[in-house]
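Trainee: Sequence first, predicted coordinates after that:
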Amino acid sequence: MNNFKHQQQEFLPISVNVTGKKLLIVGAGKAALSKVRSLRRFNVSITVIGIKIDPAFLEIDNIHIIHKSYDPSDLDDFFMVYACTDNRHTNEIIREHCHARNILVNLADNPRLSDFISPAVYQEEDLTIAVGSNGKNVKQSIMIRENIKKNSGPDLTGYLSLEKTSLNGEKNRDRSQKPFVPKVILAGFGPGDPELMTLKTHRYLLAADIIFHDALVDSRFLEHYPARKIAVGKRCGQHHIQQVEINQLLVSAALSGKKVVRLKGGDPLIFGRAGEELQFLAENNIDVKIVPGITSAFAAAAQYGIPLTHREIGSSVAFCVGHNIAERELPQASTLVFYMGARQQCEISNILIKKGWNKNTPVALISNVSNPQSKVVISQLDQLCQHPLLQETPLLIIVGQVVKKMPEFEEIAPRTEKKKKHIFAV
């Protein structure tokens, strides 16, 4: 007689190839949302079916949402199914329908009846660590995974090589016997929208002991990371810490053995003073790794559909600092993008016209790039001194004929203001 039904459930830890597979989530509440967020990093097609759709689903890209009640025919052609409704009886019915079609199913509210469960996963490149508890203690599994993240970090593959055997048969010394090498990560946060931060930066932040961050970085978002956060940002008119002090803080933290991340808005190598910090750290024998970020010029161009280069009218683009431009040599480019120029709009206008730019050259002023409160004002070069245009900071100024190629140019030019949420596909 088969007594498996009465035995304790055991789940075999295996890795399933889900590349290109179709996954179905039945239900659209908090439980379903959690499943979708954990599955999005895989190359799969995700479909969500539900009557009451959690608003957070609308902020997630690249998933299919169907607003309807469940029907057994919805299961057709799916590889795996997650039953995540708020009704246990409905979830069990879905399970029966899946078994009739030989489809693996997970019940969010009842691991005991599930064909599979999703362990707490930490992945670093090709290495994956899964922590499971046979579905009995999910919180403990997550806690263990988070400890692995914090204590191992981006160099996880190195930390797991403690018992490797060398060619002569002797075991390598463990990492506690290796010489200590102080290190700082210079990482870009991106233009403001946290979803535009790179996965590599995210992983370093998870592993960090201390995060030194700029003023333009969303401090509320940083609360997701367990590290100590120290604000060292410098905003126009609000300088509260000098660059030399920041340099010393980075060196001191690295030499103390801490995992240090210096987090900068945008890209660290574009007007981020990373060059100064890199040089100082190198002079003090601190190893440095740089992680690039999306600079605001690229984000603004994507947000408002402005091609920074165009085959017909713009063959080159240059990034310029917006202050003290009278003392600088302006680059020869079809499109100029000025950073930090909110207070120098008139000066930028006068100098460009003096250097031969047509006074009718279109200009786009964009504030709070990539954020929901972002605004754009379209004008022309000679108007920057005539009218109080967009003054909000941080402000980006794009000068060039390419501005005319933005989809809504004819609607909003000249000198009109339009609020627009970001439209990135990430």
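Mentor: All right, it came through fine.

Trainee: Going by C-alpha atoms from here, please, whenever you check contacts or count neighbours.
Mentor: Noted.

Trainee: Tell me, how many residues neighbour the closest residue to residue 209 other than its chain neighbours?
Mentor: Residue nearest to residue 209 in three dimensions, not counting chain neighbours: residue 227, with 4.6 Å by C-alpha to C-alpha, 6 or more residues apart in numbering. Per other C-alpha atoms under 10 Å, the neighbour tally for residue 227 reads 20.

Trainee: Structure two is appended below for comparative analysis:
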Amino acid sequence: MSFLPISLNLAGKKIGLIGGGQVAAQKLKSLVRYSSNICVVAPEIVPEIEANPAVQCIRETYQPKHIDGLFLVFACTDSPEVNAQIQADCESRGILCNRTDDAAVSGFHSSALIETDDFVAAINSKNKEVKKTVLLSQEIEHFIREREQLLKQKEQLAGKVYLVGFGPGNPNLLSRRGEQLLFQADIIFYDDLLDHEFLARYRGEKHYVGKRRGNHSKEQDEINEVLYQAAQSGKMVVRLKGGDPLIFGRGSEERFYLEERGILVEFVPGISSAIAAASLGNIPLTHRGIASSVSFGTAHGKSSYKIPNSDTAVYYMGASHMHEIATNYLEQGYPDDYPVGLVYKASFPDQEVTRTTIGRLSRREIVAKSPVIGIFGNTVNYGEILKMKK
């Protein structure tokens, strides 16, 4: 790409549009926001241009004298030959020229502009794909204006803690509300398995407070206290949790601790790892005629190994205990071929889905890798069951 995106100072400089049709009128819409020293040269000029008080209209056929003293020129006629002549005349005088009919040979490109009270952003297409550029600029403009509005409201958010669910790990599954708060946060306390590179885009201080098996960066009491101290100092605090804050995320413990001490707390839901694992692993948690109930459990302690009274059971955080859970199923009279789905690193690029049975899992013929979601139930093989029913 040979075009350098830059901003030009137009103060005291004259701009020329050669051509008086709709193409020139469209160019004029953005130019008059930055300059009131514009001339339009054409034998015929549309009323939309003539009605603009910032424009000097010259009803003449183009001649080289018309570009004398101009800083920028837009060749907007409907004749490629005339536009080429305008460009050649500009180049001989050291004047930058934009040809609306041939972007590749132009001296400069016009950017799609996004203007707010505080700044101007410009979007340029390497391949001059106008439609895609406009759509992208509209999307960015919406995002910027929304973010600015949120930042203006930030004074109301100080001294408050937001318990935000990040989802299973893939940043694309973070809720819109969660991302808005991350942009505003003064300080972010985040869990394990979250995308560090993704978090780098946010300006707030980042503090890791994750807990993995046998490796706790901070105990829960310490996490509660650092959240309290940060909020008490007047900072806007985001406590970012994997999955959803209220599904094995200790969100209720943190809220209780903070509210007892007078700190305002708000929950922001996240996609639970179980829901993500089921969807992305193609293992429905319920299915008409196969399963109409589902339960969630952890596999940290012995009490978690009990078999729930549901058609489908989902176990979190239990890679090292999945064989014990499977053994418990066998002891409770479930058949050796009762299905199990193991979803490793749900939503990540290296996600793996393993379909097996409680027998194989109990005998350690299959070893679950951490982090894993274990799904026990006939929906794991729902496709085969439906084929058999046919």
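Mentor: Sure thing, it's come through. Just so you know, these numbers come straight off a predicted model, no measurement behind them.

Trainee: sorry, back to before: aligned partner of the residue nearest to residue 209 of structure 1 in structure 2?
Mentor: Aligning on TM-score structural alignment places residue 227 of structure 1 opposite residue 204 in structure 2.

Trainee: got a list of what the aligned partner of residue 311 of structure 2 in structure 1 touches?
Mentor: Taking TM-score structural alignment, the alignment pairs residue 311 of structure 2 with residue 334 from structure 1. Shown in contact with residue 334 of structure 1 (C-alpha atoms under 8 Å, 6 or more residues apart in numbering): 309, 313, 314, 315, 316, 317, 400, 401.

Trainee: can you do 6 Å?
Mentor: Going by C-alpha atoms under 6 Å, 6 or more residues apart in numbering, residue 334 of structure 1 touches 314, 316, 317.

Trainee: Please say which position in structure 2 the first one maps to.
Mentor: It stands for residue 314 of structure 1. In structure 2, residue 314 of structure 1 lands on residue 291 (TM-score structural alignment).

Trainee: can you give me the helices in the stretch 51-200 of structure 2?
Mentor: Ranges of helices in the stretch 51-200 of structure 2, per DSSP state H, counting those that start in this stretch, are 80-93, 130-152, 176-184, 196-199.

Trainee: hmm, who's touching the first one?
Mentor: Residues outside helix 80-93 of structure 2 that contact it (C-alpha under 6 Å, 6+ apart): 75, 97.

Trainee: can you tell me which residue is nearest the centre of structure 1?
Mentor: residue 197 (2.7 Å; C-alpha atoms, centre = their mean).

Trainee: Return the distance of that residue relative to residue 341 of structure 1.
Mentor: According to C-alpha to C-alpha, to the nearest Å, residue 197 of structure 1 and residue 341 of structure 1 sit 24 Å apart.

Trainee: Same check on residue 206 of structure 1?
Mentor: 34 Å.

Trainee: cool, and residue 221 of structure 1?
Mentor: 27 Å.

Trainee: now residue 9 of structure 1
Mentor: From residue 9 of structure 1 to residue 341 of structure 1 the distance is 64 Å (C-alpha to C-alpha).

Trainee: And these two? Which one has more around it.
Mentor: residue 341 (24 against 14).

Trainee: returning to what we had before: write a PyMOL command that selects only the buried members of the contacts of residue 334 of structure 1.
Mentor: Selection of buried members from the contacts of residue 334 of structure 1 for PyMOL, criterion 16 or more other C-alpha atoms under 10 Å:
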select buried, resi 314+317
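
Trainee: can you redo the contacts of residue 334 of structure 1 as CSV with distance to residue 213 of structure 1?
Mentor: Converted to CSV, the contacts of residue 334 of structure 1 look like this (distance: C-alpha to C-alpha, whole Å):
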residue, distance to residue 213 of structure 1
314, 35
316, 32
317, 29
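
Trainee: just checking, what packs against the strand of greatest length in structure 1?
Mentor: Counting residues, the longest strand found in structure 1 (DSSP state E) is strand 183-190. Applying 3 or more C-alpha pairs under 6 Å, 6 or more residues apart in numbering; DSSP states H and E, one finds that strand 183-190 of structure 1 contacts strand 260-265, strand 287-291.

Trainee: Show me which residues of the shortest one are buried.
Mentor: When you say that, I think you mean strand 287-291 of structure 1. 288, 290, 291.

Trainee: corresponding residues in structure 2 for it?
Mentor: Against structure 2, strand 287-291 of structure 1 falls on residues 264-268 (TM-score structural alignment).

Trainee: aligned partner of residue 176 of structure 2 in structure 1?
Mentor: Using TM-score structural alignment, residue 176 of structure 2 pairs with residue 199 in structure 1.

Trainee: Oh, that last question was meant for residue 328 of structure 2, not what I typed.
Mentor: Match for residue 328 of structure 2 (TM-score structural alignment): residue 351.

Trainee: So that match versus residue 382 of structure 1, what's the distance?
Mentor: The value you get for residue 351 of structure 1 to residue 382 of structure 1, if C-alpha to C-alpha is used, is 11 Å.

Trainee: Name the residue in the two with the higher neighbour count.
Mentor: residue 382 (21 against 14).

Trainee: dump the residue contacts of the more buried one.
Mentor: residue 359 are the contacts of residue 382 of structure 1 under C-alpha under 6 Å, 6+ apart.
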